[in-house]
Structures are given as structure tokens and as C-alpha cells.
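Peer 1: sequence first, then the predicted structure:
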Amino acid sequence: MNKDKLTKILGEEPVSMSSVGGGCIADSQVISTRAGQKYFLKQGFSNGLFEKEAHGLEELARSNAIRVPKVMFSGEDFLILEHIESGIKRTDFFMEFGRRLALVHQQSAKGFGFFEDNFIGSTPQKNIVSGEEENNWPLFYWNKRILYQFRLAEKNGYADATLASLIAKLESVLEKILKESEEPPALLHGDLWGGNYMIDETGNPVLIDPAVYYGHREADLAMTKLFGGFSADLYRAYEEAYPLKPGASKREPAYLLYHVLNHLNLFGSSYYGQAIQLLRQLTKA
């Protein structure tokens, strides 16, 4: 984005633009203005990804449970957020994070999904429900998460006979696996790995880069374990604030599978073996 366009959007002149890390997919910069304001600019896609991200941040902000960057301006090909300075973890950082995440998950809606489809990374994420999906979590999760990713894997050339056979077996047992965990839809970050939180200037947690929808809260917690980066204190504080139903650890592979399949589609066959391992664990094959 050029300086003139930024000046028009911000209503003040930028004096510097510094490139920074912005996750796996976005071109991100910190903008400083002549008036002394700082903003965080994300750009690099023109498919509405950033508008969807803005809506997700606004949904999380409405929970008043945890800090997220304030959306300042958004468009089809850009997102401008408040700039949050990075700080140092408080000694009780993960305990506080766990308590605040529990509060996020206590925000509910009338049904699963979201008012719009959005993205997880650069992959489309299907949230608009039809028929029974709104009130049937296993059906929603199968159709909108696992089956959708499998169809993408077929299209991308990663779905061999072994993967197809195990996916078919999973369809027959998924409802049984998930049935013990019926709960109202919970507000989810949707992509909660270690790169999608930061520490603000006061040492508190901030959620960034969401793939928001209303689903089962165990799905968010499972994602935190895919790559690590979260202390045991988070899970302990979460359980104290909002205990999970028995058997959550047995359901965890089902929720990890969605993200592993997504990584297979995004980054290639290095994730194939992990997907097969999870499927065999779930289907006992």
C-alpha cells in the first residue's frame, strides 16, 4: 500500500513503515505517523481474508474476556489494527491466560458455525450451516471440518487409497467419539497455536490472527497442543475456571486431525504421516 493511500485511510501522514513478522501468510508492517500514532498493517491478499479476520477480532472483543488488537480500518486487501507493543510475561501469565480463555469459551450462540465463512491460514473455512448442522456438533464437525479438508486433499493430490479408507472409517465412528461432550456452542479463536498469541506491554495475553467460529471448546484446546508453546499452568487454570467433561483427552485426536489435514493441504506431504497416525488412532485401524 502506498503512502498516499495510507494517508487517505488514516487521515494523517505516515512517516515510517517497518516490516515485521506477521504469521505465515501476511505482509505486515508497523506504521508510524507524524502525529505519533502507531498502527499495524497487514496486506498481501485480495480475497476478503482480512475483512473476515477483522470480523473475528471484533467477535472476540465483544466477549470482554481477553485483549485482542482493536480493528481500526479494514478492506478487501488490507487490515489496519492498533499496534500493541510486546512486553514480558508476568509470572502468572499462563494462569491468567487459562482463566481468560475459559471466559472466552463461555460466550455462546444459538448454533454452531458463524455468520460467514472465513479462513484458517489461507485455507477457506466453512462456517455457514444448513439443516441439522446448526445444532449437531458431530455433523457440523464432519461436514465443515474433516470432510471439507479431505476433499481439498483429494483436489491437491494427497488423498491416496489409505487416507480415503481411513476417512471413510472415521465417518462411521466420529459421532460416537464426540457424543460424550455435548455442550452449547462456544466462541472459539479457531487457530490457537503458539504463534497466535502475544504478550502486551503489561505482561498480559493478547489473541491475534483468529479463525473464529462457534464450536466445541475442546477444539481450541487441542490446537494449543499441536506445536506446543503453552505452559501446563494454562490448562490447570482453565480446568479450575471451566472444567472439561470426562474423556476430553480421548477426543483430542479428532480435533488435532482438522489442523493436521489443513497443514497437509497448505504445506504438503510432510503432514501426511501425522494425519494417517491420527486416523488410525481414532478408528483403531
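Peer 2: Yep, that arrived. Since we're looking at a predicted model, the values are computed, not measured.
Peer 1: C-alpha from now on. contacts and neighbour counts both.
Peer 2: Will do.
Peer 1: can you show me the strands along the stretch 151-285 of the chain?
Peer 2: Here the stretch 151-285 of the chain has its strands, by DSSP state E, counting those that start in this stretch, at 186-188, 197-199, 205-207, 213-215.
Peer 1: relative to residue 170, which of the ones you listed is closest?
Peer 2: Closest approach to residue 170 among these (Cα to Cα): strand 213-215, 19.3 Å.
Peer 1: shouldn't residue 16 be within a strand?
Peer 2: Yes: assignment of residue 16 by DSSP: H, G, I helix; E, B strand; the rest coil places it within a strand.
Peer 1: contacting residues around the most centrally placed residue in the chain?
Peer 2: Central residue of the chain (Cα atoms, centre = their mean): residue 191, 2.0 Å from the mean position. Applying Cα atoms under 8 Å, 6 or more residues apart in numbering to residue 191 gives the contacts 120, 209, 210, 211, 212, 220, 223.
Peer 1: any idea how far the third one lies from residue 111?
Peer 2: What it means is residue 210. 19 Å (Cα to Cα, to the nearest Å).
Peer 1: which one's more surrounded, those two?
Peer 2: residue 210 (26 against 18; other Cα atoms under 10 Å).
Peer 1: test my guess that the more buried one contacts residue 192.
Peer 2: Yes: in this structure residue 210 lies within contact range of residue 192 using Cα atoms under 8 Å: 7.5 Å.
Peer 1: hang on, isn't residue 159 packed against residue 150?
Peer 2: Yes: using Cα under 8 Å, residue 159 is in contact with residue 150, at 7.2 Å.
Peer 1: please compare the first structure with the one that follows:
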Amino acid sequence: MAALTGASVEEMRPVGGGDICDAYRVALSDGRTVFAKTLRPAPEGFFAAEATGLELLASSGTVAVPEVSAVEEDVLVLEWVEPGRADAAQAERLGRELAALHATPARAWGNPDPSRPAYLGSVPLPSPADPPAAPEDWPAFHAEWRLLPLLRRAVDGGGIAGRDARDVERLCEELYADPGDGTGVSGPPLPPAVVHGDLWSGNVLWSADGRARLIDPAAQGGRPETDLGMLELFGCPHLERLLAAYEEVGPLPGLRARLPLHQLQHLLVHAVLFGSGYGARCGAAARAALG
């Protein structure tokens, strides 16, 4: 730790940090307090991808994230943010900030560094070496680089089968055929925007200073529905207030009808990681997206 931070460790105690990594609150000899998380062995580029994602979100000037202090193959060191209570004021501010984030243009669909995958949990999300960037490219990109690879992993691992798998395949066929002009299942064409990419409520850090921080991103060029669908999928404190504030800044007509399509990616990841209990939900989301 001293080599990474330039200071020796005075105290290190475990804190909650998710299901994958070991996490610690670390008091340093120079008076700083940092958050460190480790994973041994970590997938190649695992923490580097997270650090890149945090830096991409920070560079938008819209949402708050912990500052990256240091990153190595098996450890990530971040600014310590004192946790606080989730309240309506933070939720409303976060809603406005998310709308501003989603108005930030991304270079293309997919990961900011196409040579490096993003991660949803421990599951990698690759991108093509020459990523597409036109609004009408999103449906085929989403089918080929997000849904189908996850579906194959879920099928191979027994997380989805039968009708549910076939309906996800059928949705992907519709996406391949979607012209991206608003007449298909993907909805109206939108240019790639910077999104968090894994915005379930556990990746919202409610702070003592009154401004929520976003953590553990799979930040990339995507569509806003990806973040909003994830927040709704597993619930979030004061979600109605958050979404109302978002809509005041960046309304998305027809959002609710498109949520199942955008929630499917995350449900497939859960089918990969946690098994067949999520397979039925994947099938239901695909059928709802197909209408």
C-alpha cells in the first residue's frame, strides 16, 4: 500500500464492498483515508477498466465519483467517501446529474477503450476494435456485442433454456433487422451517450456530504435507458423522485415501454452468475420487449 499511496498504513479495517472483492477503509500516515479493494486473482484489466470508467464519468463534469488514487492489476485505491443516509434531496440531485451525464456524447457504442473489456461484476463485456457510432447502429451492436454473448454463456452454464432462450434469440433477430429509425423494437434513434453501465442501487453511494457518488461503473457509450432500467430493475431509494427530476432535465418519451429491452442485458448477466432462477426473467423481458 505504501508504494501505491506514498504513505504507510496506520489502520486498515474491512468494509462492505460487494460480492466479488475484499474492501477496506485504510487510514494512512499522512492523514488521508482511502478505500481499497482487492481481488486475487483478478481478471485481466479488471481494475484498470473500473478506473477508466470512473475517470470517464468524472471527465463529463456531471456526476460525482470517488477520485482514483492508484490502480494495479489486483488492487484499486479510491478516495474515501463518508457514507450517509439516502434521502430525497440526494436522489433528486442525482436524477438531474444523470440526465446531464446522458447528454454527454460518447465517441462510439461500447467501451471507451475497445481493446479492453468493461465488466458487469466478473463478466467481461468486449467491444469491436472499430466500434460503430451512428444512432442506427445501436440495435445490431447491442444484439451482437451484448445480448448474444451473454445468452451463450447463460445457455452453456444452465442459466437459461427452452422457450426463454429462444425468445431472447428471437429478440436479437429483431434487433438485427431493426433499421434504427424508430420503427423497430429499439425505439427512436439516439446517438451514443456516456452511461454508467451498471447502475443498480448498490453502485450508488449515498454520502454524508449530501451528494451521491457513483461507483463500480461499466462506463461506455450507450443509451440512457441502460442506466434507468437498471435502477428500476432492482429498486433504488426515492426512485420516483430521482426519475421525476431526471425527466425535468432530459425527458425520454416512451421510456417505460423500452425498459425490458434494456434490463435484459443485466438479467442475462445474473443468469450467467447465479443460474436458472434468472432465466425465466430473461425470457419474460425478451417477450415484453417484443410486445
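Peer 2: Nice, thanks for sending it over. Just so it is clear, the structure is predicted and the values come from calculations on it, not from any experiment.
Peer 1: TM-score for these two?
Peer 2: Between these two chains, after superposing, the TM-score reads 0.92 (TM-score structural alignment, normalised by the length of the first structure); 276 aligned residues with a Cα RMSD of 1.6 Å.
Peer 1: quick revisit: which members of the contacts of residue 191 of the first structure are positioned in helices?
Peer 2: Secondary structure from DSSP state H places 220, 223 of these in helices.
Peer 1: out of the contacts of residue 191 of the first structure, which is most surrounded?
Peer 2: Neighbour-wise, those (other Cα under 10 Å) top out at residue 212, 28 neighbours.
Peer 1: counterpart of that residue in the second structure?
Peer 2: Aligned counterpart of residue 212 of the first structure in the second structure: residue 219 (TM-score structural alignment).
Peer 1: what does residue 104 of the first structure give?
Peer 2: With TM-score structural alignment as the matching criterion, the partner of residue 104 of the first structure in the second structure is residue 101.
Peer 1: what number of residues lie near its match?
Peer 2: A count of nearby residues for residue 101 of the second structure, using other Cα under 10 Å, gives 21.
Peer 1: the helix or strand where it lies vs the first structure, mean deviation?
Peer 2: Assigned by DSSP states H and E, residue 101 of the second structure belongs to helix 88-102. Superposing on the first structure and averaging over aligned pairs (mean Cα distance after the TM-score superposition for the first structure), helix 88-102 of the second structure comes out at 1.2 Å.
Peer 1: quick one: list the elements packing against that helix.
Peer 2: On a contact count with 3 or more Cα pairs under 8 Å, 6 or more residues apart in numbering; DSSP states H and E, helix 88-102 of the second structure meets strand 193-195, helix 239-249.
Peer 1: ok now that helix, how far from the chain's centre?
Peer 2: Relative to its parent chain, helix 88-102 of the second structure has a centroid offset of 16 Å by Cα atoms, centre = their mean, to the nearest Å.
Peer 1: that helix vs helix 239-249, what angle?
Peer 2: Computed by axes from the mean of the first three to the mean of the last three Cα atoms, to 10 degrees, the angle separating helix 88-102 of the second structure from helix 239-249 equals 40 degrees.
Peer 1: residues of helix 88-102 of the second structure that come out buried?
Peer 2: In terms of neighbour count (16 or more other Cα atoms under 10 Å), helix 88-102 of the second structure has its buried residues at 90-102.
Peer 1: what does it contact?
Peer 2: Helix 88-102 of the second structure is contacted by residues 57, 60-63, 193-195, 206, 210-212, 223-224, 237-239, 241-250 when judged by Cα under 8 Å, 6+ apart.
Peer 1: give me the buried entries from those residues.
Peer 2: Neighbour counting by 16+ other Cα under 10 Å classes 57, 60, 62-63, 193-195, 206, 210-212, 223-224, 237, 239, 241-246, 250 among the contacts of helix 88-102 of the second structure as buried.
Peer 1: residue contacts, the equivalent of residue 75 of the second structure over in the first structure?
Peer 2: Matched across to the first structure, residue 75 of the second structure falls on residue 78, judged by TM-score structural alignment. Contact analysis of residue 78 of the first structure by Cα under 8 Å, 6+ apart lists 41, 42, 43, 44, 45, 46, 50, 51.
Peer 1: nearest spatial neighbour of residue 235 of the second structure, chain-adjacent residues omitted?
Peer 2: Computed as Cα to Cα, 6 or more residues apart in numbering, the closest residue to residue 235 of the second structure that is not its neighbour in sequence is residue 201, at 6.6 Å.
Peer 1: which position in the first structure pairs with the one you found?
Peer 2: In the first structure, the residue matched to residue 201 of the second structure (TM-score structural alignment) is residue 194.
Peer 1: and residue 231 of the second structure, by the same measure?
Peer 2: Match for residue 231 of the second structure (TM-score structural alignment): residue 224.
Peer 1: that match: neighbouring residues, count only.
Peer 2: With other Cα under 10 Å as criterion, residue 224 of the first structure counts 20.
Peer 1: and the gap between the closest residue to it other than its chain neighbours and residue 87 of the first structure?
Peer 2: Of all residues beyond its chain neighbours, the one nearest residue 224 of the first structure is residue 193 (4.9 Å), with distances taken as Cα to Cα, 6+ apart. Distance of residue 193 of the first structure to residue 87 of the first structure, given as Cα to Cα: 19 Å.
Peer 1: of those two, which one has the most company?
Peer 2: Neighbour count, other Cα under 10 Å: between residue 193 of the first structure and residue 87, residue 193 has more, with 19 against 14.
Peer 1: what about the helices in the second structure?
Peer 2: Secondary structure of the second structure (DSSP H): helices located at 2-5, 46-59, 88-102, 138-142, 148-156, 162-177, 224-233, 239-249, 255-274, 279-290.
Peer 1: so can I have JSON lines of those showing distance to residue 132 of the second structure?
Peer 2: Shown next, in JSON lines, are the helices of the second structure (distance: least, Cα to Cα, whole Å):
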{"stretch": "helix 2-5", "distance to residue 132 of the second structure": "37"}
{"stretch": "helix 46-59", "distance to residue 132 of the second structure": "19"}
{"stretch": "helix 88-102", "distance to residue 132 of the second structure": "18"}
{"stretch": "helix 138-142", "distance to residue 132 of the second structure": "8"}
{"stretch": "helix 148-156", "distance to residue 132 of the second structure": "17"}
{"stretch": "helix 162-177", "distance to residue 132 of the second structure": "14"}
{"stretch": "helix 224-233", "distance to residue 132 of the second structure": "17"}
{"stretch": "helix 239-249", "distance to residue 132 of the second structure": "27"}
{"stretch": "helix 255-274", "distance to residue 132 of the second structure": "19"}
{"stretch": "helix 279-290", "distance to residue 132 of the second structure": "23"}
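Peer 1: appreciated, that's everything.
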